[in-house]
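>>> Next comes the sequence, and after it the predicted model I'd like to discuss.
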Amino acid sequence: MQENQSSFTRPSMAALLTGLLDDVRTLIRQEYQLLKDEIATELGELKAAIVAFLAGLFLLTASALLFLLAVVHLLHEVAGLPLWASYGIFALLLLGGGLVALKIGSGTARTFNLVPTRTIHSLKEDTQWIKQQMRWSRT
């Protein structure tokens, strides 16, 4: 029975602390990588949304201008309105449509969260784990 006790040796406090520090270093590297990946993903989504929003805004503006010209001249011919009145009517309509489009775009932009929530949550879990390991190494 003494042979079993002598073959089982408890690791030294220095070995435990060295192991714990190695684990903490690894954990910090992993958390840093998670942070970088999460921010890159969010920025990629933001970039795609901005490009789509600007392309849509450009195309809507161009089509609205062409439509405006066509309808203004149609009103001028059919209703006998002066060109200035026809332009004014459609300018107000386009202003209303543009305001609606900007409101929709700003609502979409509010959904982006540049705070790395998964990383923060993971760091909190890691802190708890480290505290538990420190308590364990003291006993």
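Nice, thanks for sending it over.
>>> Please make it C-alpha for all contacts and neighbour counts, starting now.
Will do.
>>> which of the residues in stretch 97-106 are buried?
In terms of neighbour count (16 or more other C-alpha atoms under 10 Å), stretch 97-106 has its buried residues at 98, 101, 105.
>>> which of these lies closest to Ala52?
Gly105 (10.1 Å; C-alpha to C-alpha).
>>> Can you name the element that comes right after the longest helix anywhere in the chain?
Criterion DSSP state H: the longest helix present in the chain is helix 13-78. As assigned by DSSP states H and E, the chain's next helix or strand after helix 13-78 is helix 83-109.
>>> Which strands or helices does that next one pack on?
The helices and strands touching helix 83-109, judged by 3 or more C-alpha pairs under 8 Å, 6 or more residues apart in numbering; DSSP states H and E, are helix 13-78.
>>> Got another one to weigh against that:
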Amino acid sequence: MPADARSPRSRPGAPPPESPQEEPSLGQLVSEVTSDVQQLFRKELELAKAELRQEVAKTGKAAGMLGGAGFAGFMVAVLASLAAVFGLDAVMPLGWAALVIAAAWAAAGAVLYVLGRKRLRSVSPVPERTVETLKEDAQWARHPTK
């Protein structure tokens, strides 16, 4: 048999030989999918870290406000109480004057506490956007053709 007869190109109607670069192998496809999934999870982790940083910053600001309110309230209570107690001493006994002033500052402290607690409740410890995108990724992984 001549060498030309064995070659698929020389036969009329025979398809041209496939080059190995036309279609990737199963191993290459699995490697690409694995790489894409790893990259996806890295991005999701970066998103979660960014969201947590935002929430930690909000928590820190709220805690700072509560601490500042506590310190300011303490200083005001001490100094204003002394002034008010001595002012009320002209009208009532010194002990009763001190008790009235202490009750007024307790009410102010309660208001500051309620406002600070309200701010802390607005902080979300769960990275909601990341959770949502992870759910979408999981659904895509289950049904990649949809």
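That came in fine, so what should we check first? Please read these numbers as outputs of a predicted model, since none were measured by experiment.
>>> What does the superposition give as a TM-score?
Overlay of the two chains. TM-score (TM-score structural alignment, normalised by the length of structure 1): 0.82; 132 aligned residues with a C-alpha RMSD of 2.3 Å.
>>> Make a markdown table from the buried residues of stretch 97-106 of structure 1 and add distance to Leu17 of structure 1 to it.
Listed next are the buried residues of stretch 97-106 of structure 1 as a markdown table, based on distance: C-alpha to C-alpha, whole Å:
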| residue | distance to Leu17 of structure 1 |
| --- | --- |
| Gly98 | 63 |
| Ala101 | 59 |
| Gly105 | 53 |
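>>> just curious, which of those residues is nearest to Arg29 of structure 1?
In terms of C-alpha to C-alpha, no member of those lies closer to Arg29 of structure 1 than Gly105, at 36.9 Å.
>>> Would you mind finding the match for the closest one in structure 2?
With TM-score structural alignment as the criterion, Gly105 of structure 1 lines up with Gly116 in structure 2.
>>> looking at it, its match is touching Met65, isn't it?
Yes - Gly116 of structure 2 is within contact range of Met65, at 7.1 Å (criterion: C-alpha atoms under 8 Å).
>>> Report the contact partners of the residue nearest the centre of structure 1.
Using C-alpha atoms, centre = their mean, the residue of structure 1 that lies closest to the mean C-alpha position is Glu42, 3.1 Å off. Glu42 of structure 1 is in contact with 112-114, counting by C-alpha atoms under 8 Å, 6 or more residues apart in numbering.
>>> how close does it get to Arg29 of structure 1?
Separation of Glu42 of structure 1 from Arg29 of structure 1 (C-alpha to C-alpha, to the nearest Å) stands at 20 Å.
>>> what's the answer for Val71 of structure 1, then?
62 Å.
>>> between the two, who's got more neighbours?
Val71 (15 against 12; other C-alpha atoms under 10 Å).
>>> Please list all residues in contact with the more buried one.
For Val71 of structure 1, no contacting residues are found, by C-alpha under 8 Å, 6+ apart.
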